[in-house]
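S.K.: show me how the following folds:
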Amino acid sequence: MIRPPLPRAPRLPPRQQRLQEVRAPPPQIRCRDTSIHNTFMFGDIKGVYAVLKDPAMVNALMETVHEEMVWAPEMGMWTLSSKVKQTSGLRLAASRGHTACVEELLFRGAEVNADPGGNTALHDACIGGHSDCVQLLLSHGADPEVLAADGSAPLHLCTSDQSFHCAKLLLEGGADINVRSRDSRLTPLHVAAQRGLEEHIELFLSHGADVLATNREGETPLNAACSGAERPSEAGRYRRVIQKLLDAGANPQTAGRKQHTPLHNACANCCPRIVDVLLQHGARADVENCAGYTPMDCLLQVVEDYPTQESEAIARSLLNYGAKPVSPKV
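M.R.: This next block holds a predicted model:
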């Protein structure tokens, strides 16, 4: 049986062929030249102009090789292994806040949502608190909700006082205030509460952050704030954060999977004013966690670690709100 010949793909006219060739993206360049990396990292705009004379360098992969000792179980010994870390010129410039370099790269067609190495330039700009770079990236189409390789959205990476304006720009750009990190299921409010960021808390609450949201461990932002208040010198701002969360409807009786309540955390950190605020808002002084420990037990276990704190005042407050005078477990 004679089969008919297969139809051929239509041939493009010469002009269309030329246009297609022009529009075809060039192969991606891998660059391990430290001097070029430093050009973007240190914001050397003249150096950037020189590097970008080659258009393919706009989206070049910047690679660094690190020699690390790794355990090889099949050999039963430690071996020297080369690990390659990747980034881009746009990421390097954005991470250091070099606005002029970022603007030049974007003007020349840098891929704004590219994530070599696991982060986009927007993630890096937020980590550094560089709001001018964040604004530039968003205006050129950066995705305000893109997740990094570790599952973090840009809002999760606004973890310093300097990043407040970055967070504000992200929300104005359409970022979801209740976005969850991939594995831990943290919201931006969890992260801000853990860090004791007062302005961030106010901003997030004003945009509808869910104060009752729980992470993978079943903990709310209030749990996060009470566990984060570890340093006596920072107790004041954490108390204000906790007050804002309580005023917004946080429940001081919410316990995580280990039945550890915010009051357990506050007592473990020996924070008398935070303990008082929680008790005044309905925290239970006699509740036990999964190990059978009450807030009083948590306090007695850390008294020696906080000799200058008012541990007696905490114990008195707990007793006034129904704690047992003596715990048989301590």
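
S.K.: contacts and neighbour counts: CA atoms only from here.
M.R.: Noted.

S.K.: separation between Glu172 and Ser181?
M.R.: 20 Å (Cα to Cα, to the nearest Å).

S.K.: now do Glu198
M.R.: Taking Cα to Cα, one finds Glu198 at 21 Å from Ser181.

S.K.: again, but for Gly228
M.R.: Distance from Gly228 to Ser181, by Cα to Cα: 19 Å.

S.K.: likewise for Tyr293?
M.R.: Counting by Cα to Cα, the gap between Tyr293 and Ser181 amounts to 30 Å.

S.K.: same thing with Ser233?
M.R.: Distance, Ser233 to Ser181, by Cα to Cα: 30 Å.

S.K.: comparing those two, which residue is more hemmed in?
M.R.: Per other Cα atoms under 10 Å, whichever of Ser233 and Ser181 has more neighbours is Ser181, with 20 against 9.

S.K.: tell me the contacts of the more buried one?
M.R.: Ser181 sits next to Leu147, Gly151, Ser152, Ala153, His156, Thr187 when contact means Cα atoms under 8 Å, 6 or more residues apart in numbering.

S.K.: show me which of those residues is closest to Tyr321.
M.R.: Distance to Tyr321 across those (Cα to Cα) is lowest for Thr187, with 31.9 Å.

S.K.: can you pull the contacts of the closest one?
M.R.: Contacts of Thr187 by Cα under 8 Å, 6+ apart are His156, Ile177, Asn178, Val179, Arg180, Ser181, Ala213, Asn215.

S.K.: now it. Nearest residue, chain neighbours left out?
M.R.: Arg180 (4.9 Å; Cα to Cα, 6 or more residues apart in numbering).

S.K.: what's the answer for Asn178, then?
M.R.: Thr187 (5.5 Å).

S.K.: show the contacting residues for the residue nearest to Gly228 when sequence neighbours are not counted.
M.R.: Spatially, and ignoring its direct neighbours in sequence, Gly228 is nearest to Gln194 (4.9 Å; Cα to Cα, 6+ apart). Neighbouring residues of Gln194 by Cα under 8 Å, 6+ apart: Pro221, Ala224, Ala225, Cys226, Ser227, Gly228, Ala229.

S.K.: I have a second one here; can you model it like the first so I can compare?
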Amino acid sequence: MAEETFPFTSATLRSLRLQREWLEWEDRRRAAAQLCRSQRCPPSSLARLARPRRSCRDPAVHNALFSGNLQQVQALFQDEDAANMIVETVSNQLAWSPEQGFWILTPKAKQTVPLTIAAARGYTDCARHLIRQGAELDARVGGRAALHEACAQAHSDCVRLLLAFGAKANVLSEEGTTPLHLCTAPESLQCAKLLLEAGATVNVAARDSEMTPLHVAAARGLEGHVALYLAHGADVGLRTSQGETALNAACAGAEGPSDGRKRQAVARQLLEAGADARAAGRKRHTPLHNACANGCAALAELLLRHGACAGVSNAAGHTPMDCVLQAVQDTPDWEPEGLFGALLDYGAQPVHPEMLKLCANLPRALEVLLNAYPCVPSCDTWVEAVLPELWQEHEAFYGSALAMVNQPRRLQHLARLAVRAQLGNRCRQAADRLPLPQLLRDYLLLRVEGRIQ
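M.R.: Next up, the predicted model:
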């Protein structure tokens, strides 16, 4: 009657509907309780009646939770029903509109619970109050439990609080991940320690990706996390759904040459724990392929010292040397000569002469590659690619290379190549062990001199 008489807003109609559902539930509960008394049913029969959660879009409630105002939270959440209500938020997100042909702001509703909001923002006092009012510790409204969000935001005090009140350390999100999977920031190391002390499983795999916490930590270069997981028995041989180990993840996660040092420390830990430097994923992509594709010379050399193969091909037929050449195209403003030298020292074959054009504007890298040949090959392809201003700046090198095309190299260079061929993939190790003068050692390892002789 009221709905037909007065122009109610949608929010008011929703409140009326929820109130009606609540009253209907109370009627069913009382009827069931009376039936149980008359038939002497066990009290557990009442558990079959699932209590509906209250839903709230009240801005005052949102403001209290998201700002962490303890006094308002205490005033608003005074019983179990309030502590477990569903909090609905609406945010505008960009979405592609095929009809209009451009991106538009589209409102998207999200659901969560008060305890998850407090834990995600590190409001420990608010979280404690909600727990004492009966908030469900492992509720996954919206996909994640409060412990997931506390770990994702590295709030160790909230993690400690939740675990102390009995939150499950291995609670799964709707995506099939544990809180340990969400310890993805350096600041979350204490959260990971608390979880492991509470019985978190270190080798648990995510449902779809099959990534373990060790995979996640290695991919993000979290040296402290990797050491912690290894100390608690993390298995370095476990593979993801794509067949990749944690070592693959560490090398693939490097974001360019500057990020290689951090990944090198993680990779060293994994290798010392028994990780296989040759382990390839389903596409036969090895950790060395990943390190070379990201331009990480020190990381690649570490893998080579631990047995990685410099000449292995992946499913696409690409060798680690091919990956470096591709990286030169994608990121031309770095110095790949160290990476080329390491691969050649560990047995990689010289690049095809046609590929020299990719390094035409990197004179130091080009010199290393040219010195891997007994004779400088025809250079029509790469000479045309050199920028005029760069040729002028490095005229001594480019001029010497041009003069030596198809000309006999010095006997000293030929002797160097003969020694390198004899040593094969042990060239780098042998140079370090042989009692050679430093100048001769550098020459053997294709030291950059600034000219071709």
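
S.K.: picking that back up, mind telling me what the residue nearest to Asn178 of structure 1 corresponds to in structure 2?
M.R.: Matched by TM-score structural alignment, Thr187 of structure 1 corresponds to Thr212 in structure 2.

S.K.: residue ranges for the strands of structure 2, please.
M.R.: Using DSSP state E, the strands of structure 2 run over residues 55-56, 86-97, 102-112.

S.K.: mean deviation, the shortest one versus structure 1?
M.R.: Going back to what we said before, that points to strand 55-56 of structure 2. Mean deviation of strand 55-56 of structure 2 relative to structure 1 after superposition (mean Cα distance after the TM-score superposition for structure 1): 0.4 Å.

S.K.: what's that strand aligned against in structure 1?
M.R.: Taking TM-score structural alignment, strand 55-56 of structure 2 hits residues 30-31 over in structure 1.

S.K.: what's next to the matching stretch, contact-wise?
M.R.: With Cα under 8 Å, 6+ apart, stretch 30-31 of structure 1 has contacts from Ala60, Leu61, Met62, Glu63.

S.K.: map the last one onto structure 2.
M.R.: So the one you mean is Glu63 of structure 1. By TM-score structural alignment, Glu63 of structure 1 lines up with Glu88.

S.K.: wait, that match touches Pro114, no?
M.R.: No - with contact defined as Cα atoms under 8 Å, Glu88 of structure 2 does not count as touching Pro114 (10.3 Å).

S.K.: between the two, point out the one with more neighbours.
M.R.: Neighbour totals were compared for Glu88 of structure 2 and Pro114, and Pro114 leads with 27 against 16 (other Cα under 10 Å).

S.K.: what do we get in structure 1 for the more buried one?
M.R.: Looks like Pro114 of structure 2 aligns to Gly89 there (TM-score structural alignment).

S.K.: that match touches Thr34, doesn't it?
M.R.: No - between Gly89 of structure 1 and Thr34 there is no contact under Cα under 8 Å: 11.8 Å.

S.K.: residues in contact with the match of Pro114 of structure 2?
M.R.: His37, Phe40, Met41, Val58, Asn59, Ala60, Leu61, Met62, Leu105.

S.K.: ok, now how distant is it from Pro144 of structure 1?
M.R.: 20 Å.

S.K.: touching, Lys95 of structure 2 and Trp103? I think so.
M.R.: One thing to correct before we go on: residue 95 of structure 2 is Ala, not Lys. Yes - shown here, Ala95 of structure 2 and Trp103 form a contact pair, counting by Cα under 8 Å, at 5.4 Å.

S.K.: Provide the aligned range in structure 2 for the longest helix seen in structure 1.
M.R.: Identified as the longest helix of structure 1 according to DSSP state H is helix 235-247. Aligning helix 235-247 of structure 1 against structure 2 (TM-score structural alignment) gives residues 260-272.

S.K.: contacts for the matching stretch?
M.R.: Here stretch 260-272 of structure 2 has contacts from 218, 221-223, 226-227, 236, 246-247, 250-251, 253-254, 277, 295-299, 302, 306, using Cα under 8 Å, 6+ apart.

S.K.: please redo it, this time with the cut-off set to 6 Å
M.R.: Here stretch 260-272 of structure 2 makes contact (Cα atoms under 6 Å, 6 or more residues apart in numbering) with Gly221, Glu223, Ala254, Cys296, Leu299.

S.K.: that stretch vs structure 1, average distance?
M.R.: Relative to structure 1, stretch 260-272 of structure 2 is 0.8 Å off (mean Cα distance after the TM-score superposition for structure 1).

S.K.: buried stuff in that stretch?
M.R.: Gly260, Arg261, Lys262, Arg263, Gln264, Ala265, Val266, Ala267, Arg268, Gln269, Leu270, Leu271 (16 or more other Cα atoms under 10 Å).

S.K.: of the strands of structure 2, which stretch is the most buried?
M.R.: Of the strands of structure 2, the one with the most neighbours on average (mean count of other Cα atoms under 10 Å) is strand 55-56, at a mean of 18.
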